[in-house]
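Undergrad: Here is my input; please provide its structure:
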Amino acid sequence: MTPFAGRRGLMLVLSSPSGAGKTSLARALLASSTDLELSVSATTRPSRPGEADGRDYHFVPEATFDAMVREGAFLEWARVFDHRYGTPRAPVDRALAEGRDMLFDIDWQGTQQLKEQARDDVVSVFILPPSLAELRRRLEARAEDRPEVIESRMARAAGEIGHWAEYDYVLVNDDFDRCLGRIRTILAAERMRRVRQPGIFAFVRALLP
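TA: Coordinates of the predicted model:
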């Protein structure tokens, strides 16, 4: 623990093409971190087996989503395939002010919007697959999607990967545990940045004659 109190929370963003592992990495990171919370997105898509409203997503009808957009209730939102996803603003603002860190599993469009809203609070990490062949193998191994959906995801992957240079950090998920360890290192370092520890200024002033 530092001798000076107070720290503003951060937004840790994980993005990747579908199948590259960001959701699995996010779950593992949350399971091993007591001081990190998942930002639960709102979505217009129906829930999948095993998903719970309020835990995995806030499942809302199109009309509710439209109203939230009009009211400025989202930090970011985007259409992904046939559905819309958005990050509710209020719980994130509250968490950061209280010094709590939030984890985001969102795409490049959402990341751009977050940076436009609060660049100094965002730490962005892009996860690359080791190859497109391995990406396809992982999508097929999940056995969640029809063949035409897999083809759509593969077609979309190139466009998503093209945004890699917009991120603060870029990792290749060729070894799950190693990639997870590197994300933990990034998070630990970013928490110690001077701008996220406002209490340090008063501490330093007290040290000076």
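Undergrad: For the rest of this, base every contact and every neighbour count on C-alpha atoms.
TA: OK.
Undergrad: show me what contacts the nearest residue to Ser47 once chain neighbours are set aside?
TA: Closest residue in space to Ser47, ignoring its immediate chain neighbours: Phe59 at 6.9 Å, by C-alpha to C-alpha, 6 or more residues apart in numbering. The contact partners of Phe59, by C-alpha atoms under 8 Å, 6 or more residues apart in numbering, come to Ala42, Thr43, Thr44, Arg45, Pro46, Ser47, Asp53.
Undergrad: Now the second one, please; I'll put the structures next to each other:
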Amino acid sequence: MPRTKYKGKVFILSGPSGSGKTTLYQKAREKFPHLRESISVTTRPKRPGEVHGRDYFFVSPKMFQYKIRAGHFLEYEQFFGNYYGTPRKYVQDILTAGDSVLLCIDVKGARTVRREFPAAVTIFIKTPTLEDLKRRLISRGSEDLQTIENRLKRVEMELREAERYDHVIVNGHLAKAQQALNRIIAEALADPD
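TA: This next block holds a predicted model:
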């Protein structure tokens, strides 16, 4: 669908698990009231404190497969046995209403979304070093060491994709990374194109 049909803008935020993208994403949404989130659909189990409809829409694998066949997703991906997808109509409704949307999705999903929204502003978040990333994943305490190792194996592919993004932010210090993200978003929102 052509970008001109919509009033809002699409922002894509990607980066390895543990890079801080979710924290940056949440803080950006607080700062920019017309920057809406797209709540992803997933088959993975809820983590402590997560709420259905706020953090994700949690569905069964069977329901997710139905949604794939019905064309409900703008993009979807499978990670470590769980599916994640961006609901197409949810995003279209936000853009049609004149708000902009911030998608927090992986690099493959970003490529897919950019085909439909070529003017999307893409932002890649990374840590200063792989050791920093590993430390963050371990300190999160939500995954076992095997899952963390699997996530780290994926990082090399994700980092290669970073060069295709409009912006790359190194998140070594949260406040500085947030300032950089806020500046990118503010400049893009101020641009009428």
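Undergrad: Need the TM-score from the superposition.
TA: TM-score of the superposed chains, computed with TM-score structural alignment, normalised by the length of structure 2, equals 0.93; 188 aligned residues with a C-alpha RMSD of 1.3 Å.
Undergrad: Give me the buried subset of the contacts of Phe59 of structure 1.
TA: Buried members of the contacts of Phe59 of structure 1, counted by 16 or more other C-alpha atoms under 10 Å: Ala42, Thr43, Thr44, Arg45.
Undergrad: tell me, stretch 140-159 of structure 2 lands on which residues of structure 1?
TA: Using TM-score structural alignment, stretch 140-159 of structure 2 corresponds to residues 142-161 of structure 1.
Undergrad: Identify the residues contacting the matching stretch?
TA: Ser16, Pro17, Ser18, Asp107, Trp108, Leu128, Arg136, Leu139, Glu140.
Undergrad: same deal with stretch 89-109 of structure 1?
TA: 6-17, 22-23, 26, 35-39, 73-75, 77-78, 160, 163.
Undergrad: tell me, stretch 83-101 of structure 2 lands on which residues of structure 1?
TA: Against structure 1, stretch 83-101 of structure 2 falls on residues 84-102 (TM-score structural alignment).
Undergrad: Show me which positions of that stretch end up buried.
TA: In stretch 84-102 of structure 1, counting by 16+ other C-alpha under 10 Å, buried: Arg84, Tyr85, Gly86, Thr87, Pro88, Val92, Ala95, Leu96, Gly99, Arg100, Asp101, Met102.
Undergrad: which of the residues you listed lies closest to Arg119 of structure 1?
TA: Nearest to Arg119 of structure 1 out of the buried residues of stretch 84-102 of structure 1 is Leu96 (C-alpha to C-alpha; 13.1 Å).
Undergrad: what helix or strand is that closest one on?
TA: Under the criterion of DSSP states H and E, Leu96 of structure 1 resides in helix 89-97.
Undergrad: same check, this time on Arg84 of structure 1
TA: Using DSSP H and E, Arg84 of structure 1 falls in strand 83-88.
Undergrad: repeat for Phe11 of structure 2
TA: strand 10-14.
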